[in-house]
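Turn this into a structure:
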Amino acid sequence: MAQPFYITTPIYYVNDIPHIGHAYTTLACDTLARYKRLAGDDVYFLTGTDEHGQKVEKAAEQKGLAPQDFVDQVSQSFRDLIPAINATPDDFIRTTEIRHKQAVQHLWDELVKQGAIYLGEYSGWYAVRDEAFYGEGELVNGKAPTGADVEWVTESSYFFRLSAFQDRLLELYHQNPGFIAPQSRRNEVMRFVEGGLHDLSISRTSFKWGVTVPNDPKHVVYVWLDALTNYITALEYPDQGGNFGKYWPHAIHVVGKDILRFHAVYWPAFLMAANLPLPKQIFAHGWWTNEGEKISKSLGNTIDPIELVQTFGADAVRYFLLREVSFGQDGDFSRQQLINRYNSDLANAYGNLVQRVLSFIHKSCDGVVPKPQDLQESDQDLLNACMITTQLETDMEALAFHKYADHAWQIIAHANRYMDEQKPWGLKTTDVPRMHTILYALADTIRQIALLTQPLLPVASAAILDQLAIPLDQRKLVGNPLKPGTPLPEPKGVFPRYVP
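Predicted coordinates:
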């Protein structure tokens, strides 16, 4: 029976156009969603845009646009990113949608009913760029720890009783060690909570671009309470049956490490206060630098994911970003390293294997899948190397995409060594049955590799499976062996070598 699985990107803030970090998070979620679908699970994959707050209001003003017109334009640029990087979300949510505003206001009312919200006055340091409040002790050289400018704010505000949830949050982290991943991020959150929690200002009166607080139109809902609610809006909250009941207990939020606190502290506290179930896991990935430098508009070194895809193809970008670093750690983007990865791993190792084998079959086996005879130990070893292993499943479940890719490339290396050792080209006139057996073992290995690489390289994998005449209904992670005698189309190169 198919198991429900729910995976979300953060909803991306629309004060600017998409960059490499947005593509990275979406690609990671897409890879896991594709894997789960191929494994037979019932997947719901959500992404979208966060469109409220003072930062958006100011950005719209600077552009001379009404906030709604501004967010319509920028949100579309995030929607356009999805097909460009070949992502496959099931829903794209916008916080300016009616369904979302209704969900936020319903959650607010529930928090009021539970006595978790009270009216007071806020005075403190606020960073517009981060849409976050900071204590005096958190400032670094007069700025937020993120480097954002802060301003002193005094205004009427509704507060959430976050301080009342310190013990419950710590109990959650202790009882569910995998709730926050990776381990280093879990430790960081626990230190923050152990240091003491203060009640959280959750409304603003100094601007209007947000969801109106029920029964008090002078206030708009704090952008993070608004934004975080998107994950349940998409599952038809406040209806707690249907999709909410089906998917929510299996939710995994994938976020950048800079917004972990909001997801791992505030969000579970909001849910606890409203007597709602918690997500299964929050996974925080690292940041990318560019050639060793922090990426910023002021340095002029931002990386446009659309340009990368147009230059190298979506598969190559997916592969590089997910193979280059351990997901959860920081990574350094290097265009030359992307080219090196493309040429060595994709063109030379994988693409060349496919081209050599299928071209040989086309020329020497009348273009049909050859019939194997007696399998020798070396043949069986190669075929066994492709089996889905518990470790492979564990790697993907742990979002260890680089390990999953390493495993696939170990099989590719094994197949290349096998071909060089067996030398089927030398058997054309001396032992045709043995040549057929070797080529069958290689072709079926390529089939299994292509099945495994579908989450990482969907376009290339589909092209390879097409060249092996694999029906669409046999492209799950575990498929049927190649049928001898099956006609194959003329092979075409999948990864042409990149020459700058």
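
When you work out contacts or count neighbours from here on, use the C-alpha atoms and nothing else.
Noted.

name the element Ala28 belongs to?
According to DSSP states H and E, Ala28 maps onto helix 20-38.

Quick one: work out the angle between the very next helix or strand once past that helix and helix 20-38.
Using DSSP H and E, the helix or strand that follows helix 20-38 in sequence is strand 42-50. Counting by axes from the mean of the first three to the mean of the last three C-alpha atoms, to 10 degrees, strand 42-50 lies at 160 degrees to helix 20-38.

Would you do the same for the sequence below? I want to compare the two.
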Amino acid sequence: MFRRLPLHPLRLLSPRALGCRHVSTAKPFYITTPIFYPNAVPHIGHLYSLLIADIYYRYHALKDPSRPAQFVTGTDEHGLKIQKAAQAKGLPPREFCDQLSTHFRRLSQTANISYTRFIRTSEDAHEEAVQHIWRELDAQGLVYKGTYSGWYSITDECFYPDGAVTHIPGSPSQTIATETSSPVEYTTETNYMFRLSAFREALLDHYTTHPNSIFPQQYLTDTIAILSSPLQDISISRPRSRLSWGIEVPGDPEHTIYVWIDAVISYLTAIGYPWKNADSGFSNGWPVDLQIIGKDIVRFHAIYLPAILLALKLPLQRQLLAHAHWTSSQKKMSKSLGNTTDPFDVMGAYGVDPIRYYMAIAGGNFRDDVDWSDAQVKKETTELRNILGNFLLRVTSSKIRGIIKGAREKGVLEPAKDRRYEPLSDALKVLPGQVAKDLESLEVSDAIKRIMEVVRLANKILTDVEPWNGDSPAVTLTSFNTSIEALRVAGICLQPFIPDTAKKLLDSLGIREEERTWAHADEVGVAGGLVKGVKLFEK
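Down below sits the predicted model:
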């Protein structure tokens, strides 16, 4: 082990930089994933949503340690798909959901997802809240009974208007939902309807005046296009004879509340809705600061849920991040095609943090579908080990430490001024701010690539300087100190992405827990304790 001297005289840090916590009156930062539909075991897309939310939850905890935060995920357990899947297994729907919900909790635990609340829509409190909202909407004349005709998808559990389906002559299903490619069939039912049309202008005004409310831009453009034409009222119930597994419509035991209305309300009930007053909602975290969703459910989160919120006189979500899908050989992953990737298998094969790293760097631009590639996983995870893990071992080698120790035993050793390290020092000064800007612009891939570029630069300079040759102990000391500083700053910035590895790295540098906030990454020369070389990756 070896103690690193600070690069420069230390400045006194502010209480915020020291990570001091105090009672905050700020609205908690609130982030959500989709409420997952557990009709089958989790797949890689579920892990993707969880990972992106976890990155932002951890980042905000580092950026503003005094601000409380809520991170909600969970399972959407009602609907026809669940009912049929449970019947196929010979199980009551609730027992079936109990089993599958456990898999989603286990996925979060295995992947080191730091959620604060796991909601299940089969919870009694959620059912009561959904019925409360139904009564609120009904009291305003926004719910009426009518005959609804439209294209219904069992897979998606929703109706689609004519403009949202595609007719494919000669295909087995003939007609599919344009958004999801799920088969649809034309259905006529007597259902309860929600006056969605009453909110078109208000929603259109919101999105045209809040250009950052949906990311990437293409989904905001699509939403504005939908809202620029008349909206149809939507069905919000199904006959009980067709769908028995769900929340009963208040006052009408012959109807079940439509599963998607039930599901999107979970973001409210997860933080205690109905609240006593608006202040209670604010102090619990509403509105959502960032909702992570898949691109196939934008309409439900950008139109249906906001319309309900407007009706309830609640603030709209602040920002939606709609991510693309993971594919296999450029085809959508599907259990029926046998081309899904099991998240437990890949985390077991490569390690949790390497998979988190791969998914963030390969899938963190959100605009286009990403093809899962085992070859690419191996390439990216090998680079992570080589660039980060090997760099730590090289810097903390017994050869480098021996040169410094021997020189100090002979007298005072001061680091040399070596211009070769100026590009690295300059890069480290701006790295935390640049990474923060990337993350706040929802450019996850750019953020992690930027960190690794600086570690690559540090590796290159170390190779060029050759501090292990012992020609100048003062140069060796400069190389050691600057390289350790690069690892410290990179380690802090990597915490949201690869938390266990970053912790192991910062532990090895002797950085105290309270000196790992984002503000500390901006501070030059925060002294560590005893520095030791450790193996960051076991596999």
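
so the helix holding Ala28 of the first structure aligns onto which residues of the second structure?
Counting by TM-score structural alignment, helix 20-38 of the first structure pairs with residues 44-62 of the second structure.

average gap between that stretch and the first structure?
By mean C-alpha distance after the TM-score superposition for the first structure, the fitted stretch 44-62 of the second structure averages 0.6 Å away from its aligned residues in the first structure.

now the residue mapped onto Lys313 of the second structure from the first structure: how far from Gly178 of the first structure?
Superposed on the first structure with TM-score structural alignment, Lys313 of the second structure falls opposite Asn275. With distances taken as C-alpha to C-alpha, to the nearest Å, Asn275 of the first structure is found 21 Å from Gly178 of the first structure.

higher neighbour count, these two?
For Asn275 of the first structure versus Gly178, the count of surrounding residues by other C-alpha atoms under 10 Å is larger for Gly178: 16 against 12.

so that one touches Pro279, yeah?
No - using C-alpha atoms under 8 Å, Gly178 of the first structure is not in contact with Pro279, being 11.4 Å away.

Tell me how many other residues crowd Asp50 of the first structure.
24.

now swap in Leu399 of the first structure and tell me
Leu399 of the first structure: 24 neighbours (other C-alpha under 10 Å).

That one maps to what in the second structure?
Applying TM-score structural alignment, one finds that Leu399 of the first structure aligns to Leu442 in the second structure.

Then His263 of the first structure?
In the second structure, His263 of the first structure lands on His301 (TM-score structural alignment).

just to revisit the earlier point, did I read that right, the match of Lys313 of the second structure in a helix?
No - counting by DSSP: H, G, I helix; E, B strand; the rest coil, one finds Asn275 of the first structure to be coil, located in no helix.

State the distance from it to Phe159 of the first structure.
Distance, Asn275 of the first structure to Phe159 of the first structure, by C-alpha to C-alpha: 18 Å.

ditto for Gln373 of the first structure
With C-alpha to C-alpha as the criterion, Gln373 of the first structure and Phe159 of the first structure are 75 Å apart.

ok, those two, which is more surrounded?
The residue with more neighbours, out of Gln373 of the first structure and Phe159, is Phe159; 20 against 13, by other C-alpha under 10 Å.

Next up, the contacts around that one.
Ile117, Tyr118, Leu119, Gly120, Asp199, Leu200, Ser201, Ile202, Ser203 (C-alpha atoms under 8 Å, 6 or more residues apart in numbering).

Can you give me the neighbour number for the aligned partner of the fifth one in the second structure?
Using TM-score structural alignment as the criterion, the counterpart of Asp199 of the first structure in the second structure is Asp233. Other residues within reach of Asp233 of the second structure, judged by other C-alpha under 10 Å, total 16.

just the one 5 residues further on next, same as before
Here the neighbour count serves as a burial measure; for Arg238 of the second structure (other C-alpha under 10 Å) it reads 24.

Surely it forms part of a strand?
Yes - assessed with three-state DSSP, Arg238 of the second structure lies in a strand.

From Leu321 of the second structure, how far off is it?
Using C-alpha to C-alpha, Arg238 of the second structure is found at 30 Å from Leu321 of the second structure.

Identify the residues contacting Glu9 of the first structure.
If you look again at residue 9 of the first structure, you'll see it is Thr, not Glu. Applying C-alpha under 8 Å, 6+ apart, the residues near Thr9 of the first structure are Thr25, Thr26, Cys29, Leu46, Thr47, Gly48, His253, Val254, Val255.

how close does the equivalent of Pro253 of the second structure over in the first structure get to Asp444 of the first structure?
Residue correspondence to the first structure (TM-score structural alignment): Pro253 of the second structure is matched to Pro217. Separation of Pro217 of the first structure from Asp444 of the first structure (C-alpha to C-alpha): 65 Å.

Outside of the helix holding Ala28 of the first structure itself, list whatever touches it.
5, 7-9, 12, 42-45, 47, 81, 85, 87-89, 254-256, 285, 287-288, 302-305, 318, 321-322, 396-397, 399, 454-456, 475-477.

and those, which are buried?
Burial of the contacts of helix 20-38 of the first structure was assessed by neighbour count (16 or more other C-alpha atoms under 10 Å); the buried members are 5, 7-9, 12, 42-45, 47, 81, 85, 87-89, 254-256, 285, 287-288, 302-303, 305, 318, 321-322, 396, 399, 454-456, 475-477.

so where in the first structure does stretch 117-132 of the second structure end up aligned?
Using TM-score structural alignment, stretch 117-132 of the second structure pairs with 91-106 in the first structure.

can you give me the offset of the matching stretch from its chain's centre?
Here stretch 91-106 of the first structure is found 22 Å from its chain centre; the criterion is C-alpha atoms, centre = their mean, to the nearest Å.

buried ones in that stretch?
Ile93, Arg94, Thr95, Thr96, Arg99, His100, Lys101, Ala103, Val104, Gln105.

got it, and stretch 85-99 of the second structure?
Quick answer for stretch 85-99 of the second structure (16+ other C-alpha under 10 Å): Ala85, Ala86, Pro93, Arg94, Phe96, Cys97.

Tell me which residue of the first structure matches up with the last one.
Structural correspondence for Cys97 of the second structure with respect to the first structure (TM-score structural alignment): Val71.

Including secondary structure and distance to Leu488 of the first structure, could the contacts of Phe159 of the first structure go into TSV?
Output for the contacts of Phe159 of the first structure, formatted as TSV (DSSP: H, G, I helix; E, B strand; the rest coil; distance: C-alpha to C-alpha, whole Å):
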residue	secondary structure	distance to Leu488 of the first structure
Ile117	strand	66
Tyr118	strand	70
Leu119	strand	71
Gly120	strand	73
Asp199	coil	66
Leu200	strand	64
Ser201	strand	64
Ile202	coil	62
Ser203	strand	63
